[in-house]
Every structure is written in structure tokens, then in C-alpha cells.
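S.K.: Structural data only, the sequence is not supplied:
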């Protein structure tokens, strides 16, 4: 079982959360100006490092708030809360 620390609710079981993808991915300033290839890259291409990785999570079965966290992708251990 993986414990995830919600900044508002404290430590909870992983089944209460949903993964939201890579943190810090900015929405394009002018999405209408993007080519199909640029739009596809924005939607589908993300970093995939081995080690610490900033992610978005939502406490789906709790307070329903979004937060950023840094998780080590090799060990699945959460390293810090960035909310």
C-alpha cells in the first residue's frame, strides 16, 4: 500500500487519489495557432525520468483538491509536497 500525503487531509491510502500527469505543463498561450503536430506534442509528450518527478494529484475520494508533489519514479516514494 502506498500512502500519499494530502496537504489538507493528511496521509491517505493511494486508492483515494487520481494521478493528474506532469506538473508545470503550461497551456499554450495561443492554442489556435498550433499546428496539429505541435498540439499533439502538447497533449501527449511528457517527461519520463527515472528519479524525482513533479506530478499533479487530486484527492478524488476526499477533499477533491489538486496538489503538486514530487515522487521518485524508481521507488514510488513521495519526496515533498509542492502545493
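M.R.: Here it is on my side, so go on. Model, not experiment: these values are computed from the prediction.
S.K.: rest of the way, CA atoms for contacts and neighbours
M.R.: Fine.
S.K.: Now do the SS call for residue 32.
M.R.: helix (DSSP: H, G, I helix; E, B strand; the rest coil).
S.K.: Presented hereafter is structure B, for comparison with structure A:
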């Protein structure tokens, strides 16, 4: 699999580190009970299909949001995580 880094261009996946689903948002510290934090950390849906994932590219130290199909591994889009607006919209 190859990922198109916005800074470096098309690169092999071995240059990147996968950090999981990019959709969940950490609960607010004051409202985060033990049960809420348990659900945030451990209870995740894993349906097949298109996912928004968080990847780190060590070569240029960029955090990326990758829209990837988990069945075919086809990458639909890649963007810098810093360009993602609050709420998940690009």
C-alpha cells in the first residue's frame, strides 16, 4: 500500500505509523467518568468499508487523516490532520 503524503508525495506504507480511527473524540476531562473513558478506549465499532484513519509520517513529522477502505485498502483521500476543522469537516 502507498500513501500520498501532502508534503512528500507517494510513499510506501512502511514510512507511516497507523494510530487508529480518527473519528472518536476524547471525552472532556471533567465529564470523563471511568465508564466513559472505558468506552472511549476499548469499545469501538469496526465495520468494513470506508474509514477515516489517523496516520503519522515520520519522514516529515506530519499527522495525516487518511480515508481508506478497510476491505480493499483503496485510499480515497489524504489530508493533513491540522487542516481538519473541529467536528470532522474538511
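M.R.: Happy to help now that I have it. Keep in mind that what you see is a predicted model, and the values were worked out from it rather than measured.
S.K.: Strands along the first structure, start to end?
M.R.: With DSSP state E as the criterion, the first structure has strands at 3-6, 10-13, 18-22, 52-58, 66-72, 78-81.
S.K.: Can you lay out those as TSV showing distance to residue 43 of the first structure and mean neighbour count?
M.R.: Formatted as TSV, those follow (distance: least, C-alpha to C-alpha, whole Å; neighbours: other C-alpha atoms under 10 Å):
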stretch	distance to residue 43 of the first structure	mean neighbour count
strand 3-6	26	19
strand 10-13	29	12
strand 18-22	11	14
strand 52-58	15	19
strand 66-72	19	19
strand 78-81	25	15
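S.K.: Tell me which of those strands sits nearest to residue 45 of the first structure.
M.R.: With C-alpha to C-alpha as the measure, strand 18-22 is the member of the strands of the first structure nearest residue 45 of the first structure (10.1 Å).
S.K.: tell me what the closest one is packed against?
M.R.: Applying 3 or more C-alpha pairs under 8 Å, 6 or more residues apart in numbering; DSSP states H and E, we find strand 18-22 of the first structure packed against strand 52-58.
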